[in-house]
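In: Structure for this input, please:
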Amino acid sequence: MTSRKSSEILREFVEDHQHFFDKTHEKTIYVIGLVSCLCAHISYFFIFHMLNIKEMMYFNIGSIAFYIVALIFVPILKNDKSMLLYLSDLEIIAHAAYATYLLGWKPDFGMFLLLIIPATFLTQGKRFYIPFIVTFISMAIYIYLKFIITDETILKYPLEDAGILRAMHMINVFIGAFVMLFASASYMLQREYMEYQLVSQRETFKNLASIDPLTQLYNRRAMNENIRTIRRECPTTTTSYVIGIGDIDNFKKINDTYGHDIGDKVLVYVANLFISLIPKGGYAARWGGEEFLFVIPEATIKDGVEFTEKIHKSLRAHIFEIEDCEFGVTMTFGVNTGIQTDKIDSVITKADKRLYKGKNNGKNHTEFTD
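Out: As a prediction, this is how the structure comes out:
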C-alpha cells in the first residue's frame, strides 16, 4: 500500500496549500496591494503639498478616494477581483502621465508607464485581453509625452533643486520596485496554486483509474501493475514474493439477509483491515465482488500466513450490529509464492485454487499447500 499512502500524503499536501489560497487569503492579497497603493498616494499628497503643486494634490485626493472605494469592494466582489487591479493600473498610468506632464521626466514618474506593463501581465485575470489594452494605453501615453516634453519644454513646475529631485527619484524607485515585487509575488502564488490544482486533479483522475471507489483499495488493473513492479524489483531471481487471495465467507447470505448496504459496510470494514495491517511495501486490492488480493514483496509463505492470521484474528473479534441483530464475518485465504521467473497469472491461479480448497475444507482459515 506504499504507493496509495504516498498518494494520500500528496493529496493532503495539496489540500493544505489550497487553504492558503482560499477566499480569505485571496482577499488578503488584494487588500495588501490596494492598501499599499493607498499609502503611496497619501505620501504623494503630502509631498506635493510641501512642493505646493496643487494639481497633483487634488489628483491624489481623488486617487485616495478611489483606493478607499476599491477596498470596500474587495469583500463585495465574489468572482473576478482582478478588475480592481486593472483599474488600479489605469489610475497609476493617469497619475504618472499627469505628474510627468507637470514636472517633466527628471522625477521619474514616467518610469511607472513602463513598469506597469509587466505588472499588468503578471495580474492573472479572466479577461486575457485587458493587459494588452492597458499596455497599448500606457505605451501610447509614454510615446506622446516623449514627443511633447523635451529638454526645451517649459514646464509648469520645473524642479531645479537637486536634493528634491534626488528624493523624488528615490521615492519613485522604491514605489516602482514594490509594485514589481508585489505583482511578481502575486503571480508566483497564483501560479503555485494552479500547479497544486493540477496535481490535485491529476491525483483524482489517477485514483479514479486505479482505486476501487467503495473500499479505497486498488482495483484489479492497478493491482496487476503493482505485482509486476514487485516482481521486477526482486533483488535476486530466487527472491520470493507472496500473493494471497481472500474471500468473505457466506457473503451472499449477508446481502440477502441484511441488504446490500450492510454488505458494503462489511466490505469497507474488511478493506480497512487490509489497509491497516498490510506489511510495509505490500499492496491490497479488491479483486472482485467480495474477493480481496494482497501481495507482499520479499516474503515467504510464512509471512503471508502470518498476515492472514492477523485478518482472521481481527474479524473473529469484531461483531457487526444491525438493529437487533448481531453477526460476525470470516474469511478464507489461499496463499502462494512467486519469483521473477514465474508467470504472475500462474502464481495468482495457484493461490486461487488454494482459496477454493480452503472453502471446501471448512472455510475460515488459510490454505498454503496443494
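
In: Going by C-alpha atoms from here, please, whenever you check contacts or count neighbours.
Out: Noted.

In: From E203, how far off is the nearest residue to Q18 once chain neighbours are set aside?
Out: With sequence-adjacent residues excluded and distances taken as Cα to Cα, 6 or more residues apart in numbering, Q18 is closest to Y193, at 6.9 Å. Distance from Y193 to E203, counting by Cα to Cα, to the nearest Å: 15 Å.

In: for S184, same thing?
Out: From S184 over to E203 the distance is 28 Å, taken as Cα to Cα.

In: want to put them side by side, so please do this one too:
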Amino acid sequence: MTFRKSSEILREFVEDHQHLFDKTHEKAIYFVGLICCLCAHISYFIIFYMLHIKEMMYFNIGSIAFYILTLILNTIIKNEKSILVYLADLEIIAHAFMATKLLGWQPDFGMFLLLIIPATFLTQGKRFYIPFIVTFLSMGLYLYLKITITDETVLKYNVDDTGIIRALHLTNVVICGFVLLFSSTNFMLQREYMEFKLVDQRETFKRLASIDPLTQLYNRRAMNENIRTIRRESKTPSTSYVIGIGDIDNFKRINDTYGHDIGDKVLVYVANLFISLIPEEGYAARWGGEEFLFVIPDARIKDGVDFTEKIHKSLRAHVFEIEDCEFGVTMTFGVNTGIPTDKIDSVITKADKRLYKGKNNGKNHTEFTD
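Out: The predicted model follows:
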C-alpha cells in the first residue's frame, strides 16, 4: 500500500465526519439555542404580565430584543460565535438575579446562577478566562442573595398561589435542563470535530515525515518500518515476502540531455506506475535518486517478477515527448525473497546485487537469481 492510498482513506473518513460541526451546522446549532432562549423569555413575559410584576415584564421585553439581536448577529459573525453564548450567559445571570431579588427563592430562579457555571465551561471559546469571570460573577451574586434574602426578608412581590409557584418552578427546571443539554451537546459536537481534525493533522505530519515529496511514495525511513511491520505480522516463521529494487536506466543521461525538470517528470511518472500497479497489500518507496524499492508480503519470487514485468510493459508502451524530441525509459530490477528470521539489510543487499547484475547484463529486465 502506498502512503497516498492510506492517507486518502483517512482523509475521506475525516471529511465524512466534518459535517458534525462545519460552519453551516455551527450556525444552525447556535440558532436553535438562541431561538429557544427567545421563546423562554416570551413565556416569562406572559407569566410576569399575568402576575403584574412590571420590573420583570420590562426586563423580558429587553431580553426578547436582545435575543432577536443575537439571532441577527449569528448570521453575520463568521468566527468566534461563542461570544453570543457568553452574552446569553450574562443575560441569564441578570434575569435570575433580578427575579430572585423580587420573588425570593421559592420559584427557584436562583438555580440558574449555579447551572450557568458548568454551562459556560462547556462553551469552547478562544478566551479561556471568560468562564472564570462568569463563575466569579454568578457565584458572587448567588452568595449575595443567600445572605440578603432569608425567610424573614420582606419581598416586593409575594406570590401566595402555590399553583403559580409550582408552575414557575417547573418552567425553570425545564429551561435549566435545556440549557445544560444544549451546552453539553454543543461541547460534545465541538470535541468530536476537534478529534477528527487532530487525526487529520497527525496524519498530515506523519505524511510529511514518511513520504518523498516529489513522488509521493514512502521514503527510505518509512519503508524500513513497513518491512519490519511485514516481518512482525507474517503468518508463520517461514512465510516469505518479496523485495525488489528498480533503477531507471541511463537516468543521468536524461538529466544531462533534457534537464532536471524533465528528469523529475520521469520520476513522477514511474512512481505513479508503482502506485497504480502494486498489489493492494504491497508497499513502494523511492529508495534514493532514481532507485525505487517495493515489498510484497506473503509472496514468492514469481509474484515480484510478475509485478516488475507490468512496470516493464507500461514503460515500453510510453513515449516521453519533449518539444521536438521523443524518448523512452526503461528500468532494471533485482528481486529477492526473505522470511521473518532474515536480516532486512541482507535481503535488500541481495536484491541490490541482482539489480547490478541486471545492469551488467544489458539492463531493461529483471534479475531474480544469483
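
In: what's the distance between the residue nearest to Q18 of the first structure and D249 of the first structure?
Out: From Y193 of the first structure to D249 of the first structure the distance is 48 Å (Cα to Cα).

In: ok so, going back, tell me which helix or strand comes right after the helix or strand where the residue nearest to Q18 of the first structure lies.
Out: Assessed by DSSP states H and E, Y193 of the first structure sits inside helix 162-210. Per DSSP H and E, helix 162-210 of the first structure leads on to helix 220-232 as the next helix or strand towards the C-terminus.

In: how close does that next one sit to the second structure?
Out: Superposed on the second structure, helix 220-232 of the first structure shows a mean distance of 1.4 Å to its aligned residues (mean Cα distance after the TM-score superposition for the first structure).

In: who's in contact with that helix?
Out: 209-211, 241, 283-288, 295, 297, 339-340, 344 (Cα atoms under 8 Å, 6 or more residues apart in numbering).

In: Go again with 6 Å.
Out: If you take Cα atoms under 6 Å, 6 or more residues apart in numbering as the criterion, helix 220-232 of the first structure is touched by S210, W287, P297, Q340.

In: By how much does the helix or strand following that helix deviate from the second structure on average?
Out: Note on helix 220-232 of the first structure: by DSSP H and E, the next helix or strand toward the C-terminus is strand 241-248. Once the two models are superposed, strand 241-248 of the first structure sits on average 0.8 Å from its counterpart in the second structure (mean Cα distance after the TM-score superposition for the first structure).

In: For strand 241-248 of the first structure, give me every contacting residue.
Out: 290-299, 331-338.

In: 7 Å - rerun?
Out: Residues outside strand 241-248 of the first structure that contact it (Cα atoms under 7 Å, 6 or more residues apart in numbering) are 290-301, 304, 330-339, 348, 351-352, 355.

In: Buried residues, the helix or strand hosting D16 of the second structure. List them.
Out: Using DSSP H and E, D16 of the second structure sits in helix 3-17. Residues F3, S7, R11, V14 are the ones in helix 3-17 of the second structure that count as buried (16 or more other Cα atoms under 10 Å).

In: Provide a list of residues in contact with F187 of the second structure.
Out: L122, T123, Q124.

In: Give the helix, strand or coil label for K126 of the first structure.
Out: Three-state call for K126 of the first structure (DSSP: H, G, I helix; E, B strand; the rest coil): coil.

In: W287 of the second structure too?
Out: Under three-state DSSP, W287 of the second structure comes out as strand.

In: From G304 of the second structure, how far off is it?
Out: 17 Å.

In: Have a look at these two and say which one is more surrounded.
Out: Neighbours were counted for W287 of the second structure and for G304 using other Cα atoms under 10 Å; G304 has more, 25 against 20.

In: What's the match for that one in the first structure?
Out: Correspondence of G304 of the second structure to the first structure, assessed by TM-score structural alignment: G304.

In: Just give the nearest non-adjacent residue to its match, would you?
Out: V242 (6.0 Å).

In: Just give the number of residues close to the one you found.
Out: 26.

In: likewise E367 of the second structure?
Out: Using other Cα under 10 Å, E367 of the second structure has 24 neighbouring residues.

In: check contacts around the alignment partner in the first structure of it.
Out: The alignment partner of E367 of the second structure in the first structure, by TM-score structural alignment, is E367. Listed by Cα under 7 Å, 6+ apart, the contact set of E367 of the first structure reads F333, G334, V335, R354, L355, G358.

In: And the contacts of the helix holding D16 of the second structure?
Out: Under the contact criterion Cα under 7 Å, 6+ apart, helix 3-17 of the second structure has outside partners F196, D200, Q216, L217, Y218.

In: Against I248 of the second structure, how distant is the last one?
Out: Okay, so that is Y218 of the second structure. 18 Å.

In: Pick out whichever of these two has more residues nearby.
Out: Y218 (28 against 21).

In: can I assume that one is in contact with W287?
Out: No. Counting by Cα atoms under 7 Å, W287 is not a contact partner of Y218 of the second structure; they are 8.4 Å apart.

In: ok so, going back, residues contacting the helix or strand containing the match of G304 of the second structure, please?
Out: Using DSSP H and E, G304 of the first structure sits in helix 301-316. Contact with helix 301-316 of the first structure is made by V242, L273, G328, V329, T330, M331, V335, N336, T337, T366, as judged by Cα under 7 Å, 6+ apart.

In: just how off-centre is it within its chain?
Out: 38 Å (Cα atoms, centre = their mean, to the nearest Å).

In: and what of stretch 258-267 of the first structure?
Out: Worked out by Cα atoms, centre = their mean, stretch 258-267 of the first structure lies 34 Å from the chain centre.

In: got it, and stretch 202-212 of the second structure?
Out: Relative to its parent chain, stretch 202-212 of the second structure has a centroid offset of 15 Å by Cα atoms, centre = their mean.

In: and stretch 123-132 of the second structure, how far apart are its ends?
Out: End-to-end distance for stretch 123-132 of the second structure, by Cα to Cα: 12 Å.

In: Okay, buried residues for it please.
Out: So stretch 123-132 of the second structure, judged by 16+ other Cα under 10 Å, has buried residues T123, Q124, G125, I130, P131.

In: Can you give me the stretch of the first structure that stretch 161-170 of the second structure aligns onto?
Out: The aligned range for stretch 161-170 of the second structure is 161-170, by TM-score structural alignment.

In: Can you name the residues that contact D352 of the second structure?
Out: I245, G334.

In: my read is it is in a helix, agree?
Out: Yes. Per three-state DSSP, D352 of the second structure lies within a helix segment.

In: Now do the same for it: its match in the first structure.
Out: With TM-score structural alignment as the criterion, D352 of the second structure matches D352.
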